[in-house]
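Trainee: Quick one: sequence and predicted model below, then my questions.
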Amino acid sequence: MNKKLLISILATALATILIGAGTYSYFNDVETSKNNIVVDGTIDLRIRHNPDDPWTDGVTATWNIPDMKPGDDIPQRSIWFKNFGTIQTSTLTITCNYSVIEEVPQTEADMDPNTDEHPDAMAKYMIITYIHYRNDLIDIDCLTGMNGTQGPIEDWKINDTDNDGKITLYDLKNDPLNLPSPDTQPCKTTQLDMALKFDLAAGDAFQGDTFILELIFTLNQ
């Protein structure tokens, strides 16, 4: 092959590419899809204290215990859950937060006059004695992670995060539960039953203090 022929072949190839490109850009057919609307779905968790109560976005005074003393049992209370949104959810996360109000003026016997600055100290004496998440088909013991003979499931269990030999509100705050969403149940509702005990070992450390508990429930897609 001589030099002249090689140049000719290259030029032809280049021209072919340019012609092809010109053809591609010249001929086209455009169609459109109009009036498309995307609406975000919703997750709308509502709760109530009793089966006859209306569903609301929150409840108050699940427990209201005046004159509590170390060793007292805090009676079982229940909260019902239902998703009124349009998006199917998979899990319900349960955790808590809390604060402490110090008595003013301070009780002389109060051995910890600054509990409001470190409420974890009092939360470690608020023992969870009973906590079940249930409906007609499930009954999950959140102290063991068992649902009847099923389990234990780690996400269904509160662990002893500070290794003090008891399960407290401090542990629930630091090791949230991840339970089956109400949406996964045929009845579309579930309930939480929970009872507490103010540890006798608390002694005089928190005399006159007010412990304010906030349970937090989050539905997850």
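Mentor: Thanks, I have it.
Trainee: C-alpha from now on. contacts and neighbour counts both.
Mentor: Fine.
Trainee: In this structure, what residue spans correspond to helices?
Mentor: Using DSSP state H, the helices of the chain run over residues 3-26, 120-123, 169-174.
Trainee: Rebuild those helices as CSV, extending it with mean neighbour count and distance to residue 78.
Mentor: Listed next are the helices of the chain as CSV, based on neighbours: other CA atoms under 10 Å; distance: least, CA to CA, whole Å:
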stretch, mean neighbour count, distance to residue 78
helix 3-26, 11, 69
helix 120-123, 22, 20
helix 169-174, 22, 16
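Trainee: so which of those gets nearest residue 42?
Mentor: helix 169-174 (26.6 Å; CA to CA).
Trainee: can I get the helices of the chain in CSV with distance to residue 35?
Mentor: Output for the helices of the chain, formatted as CSV (distance: least, CA to CA, whole Å):
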stretch, distance to residue 35
helix 3-26, 28
helix 120-123, 55
helix 169-174, 47
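Trainee: So which of the ones you listed is nearest residue 94?
Mentor: Across those, residue 94 has its closest neighbour in helix 169-174 (8.0 Å, CA to CA).
Trainee: From the contact counts, what lies against the closest one?
Mentor: strand 91-101, helix 120-123, strand 126-134 (3 or more CA pairs under 8 Å, 6 or more residues apart in numbering; DSSP states H and E).
Trainee: Could you rerun that using 6 Å?
Mentor: strand 91-101 (3 or more CA pairs under 6 Å, 6 or more residues apart in numbering; DSSP states H and E).
Trainee: Next up, a structure to set beside the first:
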Amino acid sequence: MGIKKQLGIGILSATLGLTMIGGGTYAYFSDDEVTQNTFAAGTLDLTAEPTEIINLDNIKPGDHMVRTFELQNNGTLDIAKVLLETDYSIIDAKKDNTDDFGKYIEVEFLYNADKLDEVIYKTTLAELKKMKPETINKHIFYPQFGEEGLPAGTIDDFAVKFNFVDNGKDQNEFQGDTLKLEWTFKAEQTTGEEK
């Protein structure tokens, strides 16, 4: 074997040896840090007190009655909007109705629960049942709550006047009838924000 070959093999062997030594002893500094993170969702908890706002017997055309109730935000998040859905059923005692009893029950939402003198919005149960919840919020709850909505941990008082409308005509078809009213209050959160 020639000197050049031996020299080439020697250099190659030395390079390979250095590579193996360097690769085997290659070291670096390192450090690990673990963080613990939490995402806890808040709660919306709208409560109406009392849950039965009105329960009357023996009403007649021309009668009116005022009832008060509270909307409470018992959650941890502010409520931006309260939406109201109205539904009712009628028990026609004599099975002779040609008209909707709900057209003759007028509802006045009042501003001042103490004086009961200023009407926020007036409509009938029949019209209220057809209204979209967003429209009801605009006419009834927004004037009461304003931009602030119903903040967490707060209570707002409401007064409602119900009128059995006397239309000056024969309303005998409603004698003995019962109207069962169901109001469903729904809360919507405020818009998201940077935290």
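Mentor: Yep, it's here. All values reported here derive from a predicted model rather than from experimental measurement.
Trainee: what's the closest of the helices of structure 1 to residue 136 of structure 1?
Mentor: Closest approach to residue 136 of structure 1 among the helices of structure 1 (CA to CA): helix 169-174, 24.9 Å.
Trainee: and the closest one, how far from the chain's centre?
Mentor: 13 Å (CA atoms, centre = their mean, to the nearest Å).
Trainee: same deal with stretch 76-84 of structure 2?
Mentor: With CA atoms, centre = their mean, you get 5 Å for stretch 76-84 of structure 2.
Trainee: cool, and stretch 68-86 of structure 1?
Mentor: Centre-to-centre, stretch 68-86 of structure 1 and its host chain are 16 Å apart (CA atoms, centre = their mean).
Trainee: ok, now stretch 101-110 of structure 2?
Mentor: On CA atoms, centre = their mean, the centre of stretch 101-110 of structure 2 falls 25 Å from the chain's centre.
Trainee: Residue 76 of structure 1 is nearest to which of the helices of structure 1?
Mentor: That would be helix 169-174 among these, by CA to CA, at 14.6 Å.
Trainee: in structure 2, what residues pair with that closest one?
Mentor: Using TM-score structural alignment, helix 169-174 of structure 1 lines up with residues 125-130 of structure 2.
Trainee: Mind reading off the mean deviation between the matching stretch and structure 1?
Mentor: Once fitted to structure 1, stretch 125-130 of structure 2 is off its aligned match by 1.8 Å on average (mean CA distance after the TM-score superposition for structure 1).
Trainee: Looking at structure 2, which helix is longest?
Mentor: Criterion DSSP H: the longest helix present in structure 2 is helix 3-25.
Trainee: Now do that one: which range of structure 1 does it align onto?
Mentor: Alignment note (TM-score structural alignment): helix 3-25 of structure 2 is unmatched in structure 1.
Trainee: So which bits of that helix are buried?
Mentor: For helix 3-25 of structure 2, the neighbour count (16 or more other CA atoms under 10 Å) marks no residue as buried.
Trainee: repeat for stretch 151-171 of structure 2
Mentor: 151-152, 155, 157-165, 171.
Trainee: How much space separates residue 22 of structure 1 from residue 15 of structure 1?
Mentor: Separation of residue 22 of structure 1 from residue 15 of structure 1 (CA to CA, to the nearest Å) stands at 10 Å.
Trainee: Oh, that last question was meant for residue 83 of structure 1, not what I typed.
Mentor: 65 Å.
Trainee: Repeat that for residue 210 of structure 1.
Mentor: Separation of residue 210 of structure 1 from residue 15 of structure 1 (CA to CA) stands at 87 Å.
Trainee: Same check on residue 73 of structure 1?
Mentor: Residue 73 of structure 1 is 91 Å from residue 15 of structure 1, by CA to CA.
Trainee: thinking again about what came up before, of the helices of structure 1, which is nearest residue 59 of structure 1?
Mentor: Per CA to CA, nearest to residue 59 of structure 1 of the helices of structure 1: helix 169-174, 18.7 Å.
Trainee: Quick check: chain neighbours aside, which residue is closest to the residue nearest the centre of structure 1?
Mentor: Nearest to the geometric centre of structure 1 sits residue 93, at 2.6 Å (CA atoms, centre = their mean). Nearest residue to residue 93 of structure 1, sequence neighbours excluded (CA to CA, 6 or more residues apart in numbering): residue 178, at 4.5 Å.
Trainee: Tell me how many other residues surround the one you found.
Mentor: Close neighbours of residue 178 of structure 1, defined as other CA atoms under 10 Å, add up to 23.
Trainee: Cheers, nothing more for now.
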